[in-house]
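Enquirer: Starting from these lines, generate the structure:
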Amino acid sequence: MVLNDRSTDASKNKPRRHQSRKDAAPRRSDKPGLDARIAASRILAAVIDKKTSLDGMLDAEHGNPAFMVLNDADRGLVKAILQSALRHLPRIEAIIGQLLDSPLPDGARSLHHLLVVAAAQMLYLDVPDHSAVDLAVEQANSDPRSRRFAKLVNAILRRIGREKADLLASVEELACMPGWFMQRLATVYGPEQALAIAASQLEPPTIDLTVKADPEGWAARLSGHVLPTGSVRLDRFRGSITTLEGFEDGSWWVQDAAAAIPAKLFGDLTGKRVADLCAAPGGKTAQLVFAGGEVVAVEQSKSRLKRLESNLQRLALSAETRCVNLLDIEDAEGFDAILLDAPCSSTGTTRRHPDVLWTKDAADIAKLAALQAKLVRHAVTLLKPGGRLVFSNCSIDPSEGEQVVDGLLAEVPDLRLVPIDPADWPGLEEAISSRGEFRTTPAMLADRGGLDGFYAAVIAKI
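Expert: Modelled structure (predicted):
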């Protein structure tokens, strides 16, 4: 990629980025469906081989070029293929491996991703086998790197079609998570619970709403049910959220049930000065405002802050907003309550983001834990004596939760952990640890659609 400092966009006064051939939009195929499969293979390669986040590549305005040229129907297909491929990747790879006489050559990564994309359609999506096979062979023939393997592609995929039930049965005990992460889960939660967590991420994500009032009433109107968190979970909803009753008038907002827990740990915030650090997209900010707080929402990304402000406007709620890195915040007045939902590895959200475990590793978790320790250490300096801070994130790794809090309490003597009372959370008692911290896992509430994995602790300044 080349940046030409002399060429600028007059309307934005920013350097114009020139696309390389690699970044340019690909040439369109005349064969229906082929472009979607090519896009899925390229994006899968970027996730697996280059550790690139899936969300950015599927962005409707700034996504991967191969994705951007597709129509809406093909974009939907690509998303479905990638979600299935990433959720079931170890099983898909194991099945392909069973059908190969010898491993693919080291340089045949494009062929590997082509086979995974095709197999995901045949094994886990409602795509006719003949269509998946024909398009995969066509894709192999169109790629100079894979052309000589076109007959192999045809043979492997036709066997998958013929032996689908037996092949799926042969891998049903295989956990669909990377080995390194399964080992970490087994160490922390035990082997049985680790398998339950791995199995839970294969379930489709739910849609949860935080409502301003009358959750039972909204559950009835929107064909949902109320969870122990007070959130309304929609049952088998398909369609656009914006068309639902209550969206336009701001009666509710979309927020995973587990993500709604941290803000509720403060209780009534009437008359209290509250900081929501790392605030975007604004669900927790809205909760804090609705609880009566005089909220300052902090976010260092201008675009994310703009989204937060738009969300608050729809909800008819207001907060002071600041576009600043929280490490640079200075506030002489101080805050009665601070919510720090810190950046993390997001390993508790793999139902929604199955790419997470393929784009992160143990080193990433260690780096993020170090960042969290730095952020929370600064956050407590903004807390008034007698004030409370809730530290939370959506990781299920203790190095990003309990260990961060342990380090903070050991370092700062005027802080104490405030135990959360399980009696205050009927139906979620199992999520409260022995020392009073929240620790949800994706395996909890399994009979009601599960939860994201979340950690939260309440810390008081003496």
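Enquirer: For the rest of this, base every contact and every neighbour count on C-alpha atoms.
Expert: Will do.
Enquirer: those helices in the stretch 51-200 of the chain, which residues are they?
Expert: For the stretch 51-200 of the chain, applying DSSP state H, counting those that start in this stretch gives helices covering 54-57, 65-68, 72-87, 89-99, 109-124, 129-142, 150-162, 164-170, 179-189, 191-200.
Enquirer: cool, and the stretch 251-400 of the chain?
Expert: 261-264, 283-290, 302-314, 356-359, 362-379.
Enquirer: distance between the longest one and the chain's centre?
Expert: Put plainly, it is helix 362-379. Chain-centre distance of helix 362-379: 19 Å, with C-alpha atoms, centre = their mean, to the nearest Å.
Enquirer: Tell me which other helices or strands that helix touches.
Expert: Secondary-structure packing of helix 362-379 (3 or more C-alpha pairs under 8 Å, 6 or more residues apart in numbering; DSSP states H and E): strand 335-341, helix 402-411.
Enquirer: deepest of the ones you listed, which one?
Expert: strand 335-341 (a mean of 25; mean count of other C-alpha atoms under 10 Å).
Enquirer: re earlier: make TSV out of the helices of the stretch 251-400 of the chain and add distance to residue 239 and mean neighbour count.
Expert: Listed next are the helices of the stretch 251-400 of the chain as TSV, based on distance: least, C-alpha to C-alpha, whole Å; neighbours: other C-alpha atoms under 10 Å:
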stretch	distance to residue 239	mean neighbour count
helix 261-264	26	21
helix 283-290	21	24
helix 302-314	20	17
helix 356-359	25	20
helix 362-379	35	17
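Enquirer: out of those helices, nearest to residue 18?
Expert: Closest approach to residue 18 among the helices of the stretch 251-400 of the chain is made by helix 302-314 (22.6 Å; C-alpha to C-alpha).
Enquirer: Could you also give me the structure for this second sequence? I'd like to compare it with the first:
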Amino acid sequence: MSVEQGTKRPFGKKRKPADYIDAEDRPGLAARQVATRLLGAVIEKHTSLDGLTDNSNGHPQYMALDDRDRSLVRAILGAALRNRGTIEAAIGQLIDRPLPDNAVALRHLLHVAAAQILYLDLPDRAAVDLAVTAANNDPRNRRFASMVNAVLRRLSREKENFVAGASNVPAWFETSLVTAYGKEKARAILDIQSKEPPIDLTVKGDAREWAEKLGGIALPTGSVRLATVDGALTGLPGFAEGEWWVQDTAASLPAKLFGDIKGKRVADLCAAPGGKTAQLAFAGANVTALDLSANRLKRLRSNLERLQLSAETVEANLSAYQPAEPFDAILLDAPCSSTGTVRRHPDVPWTKTPEDIRKLAQLQAKLLDHAVTIVRPGGIVVFSNCSLDPLEGEKVAHDLLAKNPAIELVPVTKDEVGGLAELITKEGFVRSTPADLRHDNPALSGMDGFFAARFKRKY
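Expert: Here you go, the predicted structure:
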């Protein structure tokens, strides 16, 4: 007996449309569907892209993909987020009337396909066909499948007209950059952030020798920079032997501000994943690495094991942490909005808000107030973070100096940052932006936005 004659389907099961195509039957479809879902999670729920695409604890649908498709998903999402404004403007020019307000899944699907057509070296036809298939498979988007086909085919034909123009970050983020750095510097920051970042390595040996061996360049800060890597980083010379670790050159600067720390007791607070811990340990310090997260400390210990370095690890809440005796030096790389890392983490402007920045600045001030109490008199505290907002950097430092007479600023000199005088503020803070450290080749240009200040406890 047919369904029309009264037979009931099994409870909880729905019939699929006649034109439904299972992902396993269409290569590449699952990756595009996952990319669309994850883009929605970033934009609608402000979910961290790093968390969604973590290879151990990421989104279940992402985890179900093979390594090749995971790489494709990350590439699609990177392009879609770095160029969100341009893609939105292009789609707006190609549709006859605005999409319905509730058509959020359709908008994400179009963005994923447009990112492939405009920015990735993938066949346009595949991007169009798979987007149409994905639309037909989704009950929310099925009635728009013909429109998806028409819009994307036209985008493919006319793409030279659309690669440029609109702002690719939320208005609040662009406004904050202009307020802090002026229009010209803000535009330079936004321009470089739209490009894929290079890969920086902190090396144990001579930077020039490693640059030659790895096909990169030696930076004045002592890091090695690679424009691209064919295959996995783990396959490069020196990885298995623990001769280097990935670390943006700006992130390597704070740990260099202690001078000679051989044999000294140094605490790396908020330490995971451990790049700065490794620097301190390699410099000969007796390092205590503290972090609130057991999982992050596990990762830190794994990284140190590969690097053949050691540190004491402590799982604790810094606000309540009291060591048996004060440290000789402390590095506090505090939790922050990460707005200085947008080039590597293009989801940040879409997952953070001005309110997040205010709350994080308050947390940083609280942690710094405590950090200076657990260093010995005469000891050094370096405070840093990867935010571009002065509220999380300069203001926190100024406020500490204003309210704590036991603390004095020790200005940083240009020689301590590879001679890059432009990174030193008039107060003696370190302030880098993605528009600094320019190179003739854009693929080798820029650095993370970072702030660092060095203090001494007088008594």
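Enquirer: Got a TM-score for the two of them?
Expert: Here the TM-score for the pair of chains, by TM-score structural alignment, normalised by the length of structure 2, is 0.92; 436 aligned residues with a C-alpha RMSD of 1.7 Å.
Enquirer: quick one: contacts for the most centrally placed residue in structure 1?
Expert: In structure 1, the residue lying closest to the centroid (C-alpha atoms, centre = their mean) is residue 353, at 3.8 Å. Taking C-alpha atoms under 8 Å, 6 or more residues apart in numbering, we find residue 353 of structure 1 in contact with residue 54.
Enquirer: which position in structure 2 aligns with it?
Expert: Under the alignment (TM-score structural alignment), residue 353 of structure 1 maps onto residue 345 of structure 2.
Enquirer: How about residue 335 of structure 1?
Expert: In structure 2, residue 335 of structure 1 lands on residue 327 (TM-score structural alignment).
Enquirer: can you tell me which residues contact the nearest residue to that match once chain neighbours are set aside?
Expert: Excluding its sequence neighbours, the residue lying closest to residue 327 of structure 2 (C-alpha to C-alpha, 6 or more residues apart in numbering) is residue 375, at 4.6 Å. Neighbour list for residue 375 of structure 2: 326, 327, 328, 329, 330, 381, 457 [criterion: C-alpha under 8 Å, 6+ apart].
Enquirer: Now for the second one: which residues touch it?
Expert: Right, residue 327 of structure 2. Residue 327 of structure 2 neighbours (C-alpha under 8 Å, 6+ apart): 265, 266, 267, 374, 375, 376, 379.
Enquirer: Just send these back as TSV, with distance to residue 277 of structure 2 too.
Expert: As requested, the contacts of residue 327 of structure 2 are exported to TSV (distance: C-alpha to C-alpha, whole Å):
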residue	distance to residue 277 of structure 2
265	12
266	9
267	9
374	18
375	17
376	20
379	18
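Enquirer: Can you tell me which of those residues comes closest to residue 192 of structure 2?
Expert: Closest to residue 192 of structure 2, out of all of those and judged by C-alpha to C-alpha, is residue 267, at 34.1 Å.
Enquirer: Tally up the residues packed near that closest one, please.
Expert: 30 (other C-alpha atoms under 10 Å).
Enquirer: before we move on, what about the one 3 residues further on?
Expert: For residue 270 of structure 2, the count of nearby residues is 24 (other C-alpha under 10 Å).
Enquirer: so what corresponds to residue 74 of structure 1 in structure 2?
Expert: Per TM-score structural alignment, the equivalent position to residue 74 of structure 1 in structure 2 is residue 69.
Enquirer: Around its match, how many other residues sit close by?
Expert: Neighbours of residue 69 of structure 2 (other C-alpha under 10 Å): 20.
Enquirer: Spatially, and excluding backbone neighbours, which residue is closest to it.
Expert: residue 31 (5.7 Å).
Enquirer: Now do the same for the one you found: its match in structure 1.
Expert: Alignment note (TM-score structural alignment): residue 31 of structure 2 maps to residue 36 of structure 1.
Enquirer: that older thread, columns distance to residue 198 of structure 1 on top of the helices and strands packed on helix 362-379 of structure 1, output as a markdown table?
Expert: As requested, these are exported to a markdown table (distance: least, C-alpha to C-alpha, whole Å):
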| stretch | distance to residue 198 of structure 1 |
| --- | --- |
| strand 335-341 | 24 |
| helix 402-411 | 21 |
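Enquirer: Can you say which of these is nearest to residue 255 of structure 1?
Expert: strand 335-341 (13.9 Å).
Enquirer: gap between that closest one and the chain center?
Expert: The answer for strand 335-341 of structure 1 is 23 Å, by C-alpha atoms, centre = their mean.
Enquirer: Please convert the contacts of residue 375 of structure 2 to a markdown table, extending it with distance to residue 423 of structure 2.
Expert: Listed next are these as a markdown table, based on distance: C-alpha to C-alpha, whole Å:
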| residue | distance to residue 423 of structure 2 |
| --- | --- |
| 326 | 31 |
| 327 | 28 |
| 328 | 26 |
| 329 | 23 |
| 330 | 22 |
| 381 | 19 |
| 457 | 24 |
